[in-house]
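S.K.: here's a sequence, model it:
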Amino acid sequence: MLKTALVILLVAGLAGCAAIRAPAKYGSFVKAPVASDDKAIADDVVKKLAALYPPAKTRFNLQHATPDAFGINMVSEMRTKGYAVAELKPGARPPALAAGEQSLAYVIDQPLEAGLYRVTVLVNSQTLSRVYQSAGGAVVPAGAWVRKE
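M.R.: Alright, predicted model coming up:
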């Protein structure tokens, strides 16, 4: 009897741990963003997206609101390049994807120091990441794009 009760408690505990999932956090986590840096990074991100997903044939559904300067610049540049972009209002839940639509989310942060930025773009289950460095009033890539499929 004690063995059965122990197994039930163990299974219930594991099920509880599996059911608890931290909410995904997307967007900009840069403490003091520089407008010109946000614009330059957004342009580079869209350039990479255009190399992987053809403009005018790809529709992206954002999975979070984009109230920050980076998100606004990225969405604007995507539309300029010919992408269809469905934006999400703050507090709204992302809609289900229709056939041919791609989900899109991003995280931009400064993991080490004020002069470095890390951008991670999530398209469906693929992740694209790159580090940028702010030097001499301009932002430049500090490494190659890393793509995880």
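
S.K.: please count neighbours and contacts with C-alpha atoms only from this point.
M.R.: Noted.

S.K.: tell me, what residue is most central in the protein?
M.R.: In the chain, the centroid-proximal residue (CA atoms, centre = their mean) is Y106; its distance is 1.5 Å.

S.K.: strands along this structure, start to end?
M.R.: 27-28, 59-62, 84-86, 101-109, 116-123, 126-135, 138-141, 146-148 (DSSP state E).

S.K.: also this sequence, please, to line up against the first:
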Amino acid sequence: MRALLITLLCASLGACALQPISEGDKRYASHDEKIASDTANQLARLYPPARTQFNMVFSAPTSFGTLLAKKLRAKGYALSESRAVEKGGLAMILPQDTFGASFSSKPATDDKTPAQSQPDKTGIELHYAIDHSPAAGFSRITVKIGHALLARAYIGDNGTIAPAGAWTFKE
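M.R.: Reported below is the predicted structural model:
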């Protein structure tokens, strides 16, 4: 009996650890729409749309990132998109360059060999994190623009959402 209880306990704990990652909760689609609109409007106040290019890095939920990208493009921003790379194992612990050594490639001296162009890094990197707390009826957006942080909290009630305060901006 004791072995059966231990087996069931281990099986139930394993099931909790193997939950699938969802693309976002559909319950918050209207909340995400309002938050994405507010975020795009605030970014337009801080960074001029026709003169700013963002390099947007998508994180979970990507459905919100797609919505935010659509709103930013509608405002007139140039936007390049990439997916966030999850670091795991030793990559999280060790820095990329442990010994501080840097190596440069040997320059091509032959005229027949074309030079490889590096990707254009003129845009400002933009990351986002959105949190929904269904128990408290609370949502929060945090946007990292380069080294600056932009954040705002929202209170949800009966399917509607309203800002809980002003935007915070830290450079």
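
S.K.: among the strands of structure 1, which is nearest K48 of structure 1?
M.R.: Closest of the strands of structure 1 to K48 of structure 1 is strand 126-135, at 9.1 Å (criterion: CA to CA).

S.K.: give me every residue that touches the residue nearest to the centre of structure 1.
M.R.: Counting by CA atoms under 8 Å, 6 or more residues apart in numbering, Y106 of structure 1 touches 26-28, 119-122.

S.K.: same thing but at 7 Å, please
M.R.: 26-27, 120-122 (CA atoms under 7 Å, 6 or more residues apart in numbering).

S.K.: looking at the strands of structure 1, spot the one closest to D68 of structure 1.
M.R.: Using CA to CA, the nearest of these to D68 of structure 1 is strand 27-28, at 6.5 Å.

S.K.: residue ranges of the helices in structure 1, please?
M.R.: With helices called from DSSP state H, structure 1 shows them at 2-19, 35-52, 69-81.

S.K.: which other helices and strands contact the first one?
M.R.: Counting contacts by 3 or more CA pairs under 7 Å, 6 or more residues apart in numbering; DSSP states H and E, helix 2-19 of structure 1 packs against no other helix or strand.

S.K.: do the last one as well
M.R.: Using 3+ CA pairs under 7 Å, 6+ apart as the contact test, the elements touching helix 69-81 of structure 1 are helix 35-52.

S.K.: which residues are in contact with the helix it packs on?
M.R.: With CA under 7 Å, 6+ apart, helix 35-52 of structure 1 has contacts from 69-70, 73-74, 77-78, 138-139.

S.K.: can you redo these as a markdown table with distance to Q63 of structure 1 and neighbour count?
M.R.: Output for those, formatted as a markdown table (distance: CA to CA, whole Å; neighbours: other CA atoms under 10 Å):
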| residue | distance to Q63 of structure 1 | neighbour count |
| --- | --- | --- |
| A69 | 17 | 18 |
| F70 | 15 | 27 |
| N73 | 16 | 19 |
| M74 | 14 | 21 |
| E77 | 18 | 19 |
| M78 | 15 | 22 |
| A138 | 29 | 10 |
| V139 | 27 | 20 |
